[in-house]
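Undergrad: what follows is a predicted structure for the sequence shown.
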Amino acid sequence: MFTGLVEDLGSVEAIETTADGARAIIRTRLAADLGLGDSIAVNGCCLTATEVTDGTFAADAMHETLRRTALGALEAGSPVNLELALRADARLGGHIMQGHVDGVGALRDVREDGFARVVTFTAEPAVLRYVVEKGSIAVSGVSLTVSAVDDESFSVSLIPETLDRTTLGALAPGSPVNLEVDIVAKYVEKLVGR
């Protein structure tokens, strides 16, 4: 489980792609806190540390992960949002996240609003059905509050701290992002549907 509070802005050292999938090697100060088999969210996608060295870790992405996320767009030098799995004694500062990406969206529009930046992302209807104004959503692993939503997109307002400490400040129009909706909404829908 994760909270969407990015702990480090890591950097992809290498991507090794084969017919079987891909392996990412990522440089981060969080490597010192990782052990083999530990979960870590990479741009919001829960991956398993398969190798840990001084200052780096490796994680494998199977075809299913590459099909359902924006991880396949990463290349050497790409910055990535990183978060270690939540400890049972830690504060839940963002919202409950599983690291299970629900879909890939894309940056559509950016506008300045005082010291904040309003960012709009397109998303598929299957994702947008769970997005509500003032509700939570994870964008590339960052817990955010939805400021507006319509049939094709949603917007979030980002403060300078978020823009500086995550990948969201450097996104260009069309950039793909991983999206994870609030898990509670999906459970409610299933229970009410019965």
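TA: Received, thanks.

Undergrad: CA only for contacts and neighbour counts going forward, please
TA: Noted.

Undergrad: do a quick rundown of the helices in this structure.
TA: According to DSSP state H, the chain carries its helices in the segments 63-68, 125-128, 160-165, 183-193.

Undergrad: check contacts around E180.
TA: G44, M97, G99, H100, V101, D102, G103, I137, A138, V139, G141 (C-alpha atoms under 8 Å, 6 or more residues apart in numbering).

Undergrad: export the residues you listed to a markdown table and tack on neighbour count and distance to V188?
TA: Written out in a markdown table, the entries for these read as follows (neighbours: other C-alpha atoms under 10 Å; distance: C-alpha to C-alpha, whole Å):
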| residue | neighbour count | distance to V188 |
| --- | --- | --- |
| G44 | 33 | 22 |
| M97 | 28 | 16 |
| G99 | 27 | 19 |
| H100 | 20 | 18 |
| V101 | 24 | 18 |
| D102 | 19 | 16 |
| G103 | 19 | 19 |
| I137 | 27 | 16 |
| A138 | 28 | 18 |
| V139 | 25 | 22 |
| G141 | 32 | 23 |
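
Undergrad: here's the one I want to compare it with:
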Amino acid sequence: MFTGIIEDLGIITKLDKEQDNLHITVKSAITNELKIDQSVSHNGICLTVVEISEEHYSVTAIKETIDKTNISDLNIGDFVNLERAMKLGDRLDGHIVQGHVDQIGTCESIKEDNGSWIFTFSYDDTLGNVTIEKGSATVNGVSLTVVNSQNNSFSVAIIPYTYEHTNFKHLKKGSKINLEFDVLGKYIQKLYNNRL
């Protein structure tokens, strides 16, 4: 369980393909606080730490994860948003984030707006995911408030701190992003669909 509040920007230092698996090595300022078997969110993808060496650690993505996220688009030198799992009893500064990506979306536009940025993302609405105005959505692991909810797209407003301390500053029009929709909304949507 995560909150969507990013702790560090990690750097991809090594990518190794082994059969259907992808082994990813990350350099991060939080490495010395990690332990083997710990869950860490990487651009919103919950992955388990399998190896630690000085300031680097490694995780493994299996085929299911590779098929449903943008993790196969990573390159050496890319920045990833990192968050460790929340501690029971801590403040929930973002919203409830599971680290289970629902689908890949696309960055449609980026607009500077007098000190902030408006990012618009599109997604395949036939998969049953929805956003609501002023609801929560997770983009590359970042907890955000929806400011313009449409049937297959939504926008978010990014403050300068979030822009500078996440990989939002590296997104471009056409960038593929990981989306996790609000878990409460997903349950309500499923209940509603079951009643029809």
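TA: That came through fine. Keep in mind that what you see is a predicted model, and the values were worked out from it rather than measured.

Undergrad: can you calculate the TM-score here?
TA: Aligned and superposed, the two chains score 0.96 in TM-score terms (TM-score structural alignment, normalised by the length of the first structure); 194 aligned residues with a C-alpha RMSD of 1.3 Å.

Undergrad: quick one on the thing from earlier: so which of the contacts of E180 of the first structure are in strands?
TA: G103, I137, A138, V139 (DSSP state E).

Undergrad: does I45 of the second structure touch V142 like I think?
TA: No - with contact defined as C-alpha atoms under 8 Å, I45 of the second structure and V142 do not form a contacting pair (11.0 Å).

Undergrad: which of these two has more residues huddled nearby?
TA: V142 (29 against 26; other C-alpha atoms under 10 Å).

Undergrad: can you give me the strands for the first structure?
TA: Using DSSP E, strands in the first structure cover 8-18, 21-27, 39-42, 45-53, 56-61, 79-84, 103-113, 116-122, 136-139, 142-149, 153-158, 176-181.

Undergrad: adding distance to R68 of the first structure, write those strands out as JSON lines.
TA: Listed next are the strands of the first structure as JSON lines, based on distance: least, C-alpha to C-alpha, whole Å:
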{"stretch": "strand 8-18", "distance to R68 of the first structure": "16"}
{"stretch": "strand 21-27", "distance to R68 of the first structure": "13"}
{"stretch": "strand 39-42", "distance to R68 of the first structure": "14"}
{"stretch": "strand 45-53", "distance to R68 of the first structure": "10"}
{"stretch": "strand 56-61", "distance to R68 of the first structure": "11"}
{"stretch": "strand 79-84", "distance to R68 of the first structure": "17"}
{"stretch": "strand 103-113", "distance to R68 of the first structure": "6"}
{"stretch": "strand 116-122", "distance to R68 of the first structure": "16"}
{"stretch": "strand 136-139", "distance to R68 of the first structure": "14"}
{"stretch": "strand 142-149", "distance to R68 of the first structure": "18"}
{"stretch": "strand 153-158", "distance to R68 of the first structure": "19"}
{"stretch": "strand 176-181", "distance to R68 of the first structure": "9"}
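
Undergrad: want to try TSV for the helices of the first structure, with distance to S175 of the first structure and mean neighbour count as columns?
TA: What follows is the helices of the first structure, written out as TSV (distance: least, C-alpha to C-alpha, whole Å; neighbours: other C-alpha atoms under 10 Å):
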stretch	distance to S175 of the first structure	mean neighbour count
helix 63-68	15	14
helix 125-128	17	15
helix 160-165	15	13
helix 183-193	24	11
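
Undergrad: distance to A32 of the first structure added to those, as a markdown table?
TA: What follows is these, written out as a markdown table (distance: least, C-alpha to C-alpha, whole Å):
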| stretch | distance to A32 of the first structure |
| --- | --- |
| helix 63-68 | 25 |
| helix 125-128 | 35 |
| helix 160-165 | 20 |
| helix 183-193 | 30 |
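
Undergrad: so for N81 of the first structure, which of those sits nearest?
TA: Proximity to N81 of the first structure (C-alpha to C-alpha) singles out helix 160-165 among these, at 8.5 Å.

Undergrad: mean deviation of that closest one from the second structure?
TA: Helix 160-165 of the first structure differs from its equivalent in the second structure by a mean of 0.4 Å after superposition (mean C-alpha distance after the TM-score superposition for the first structure).

Undergrad: in the second structure, what stretch matches that helix?
TA: Counting by TM-score structural alignment, helix 160-165 of the first structure pairs with residues 160-165 of the second structure.

Undergrad: distance between that stretch and the chain's centre?
TA: For stretch 160-165 of the second structure, the separation from the chain centroid amounts to 15 Å (computed by C-alpha atoms, centre = their mean, to the nearest Å).
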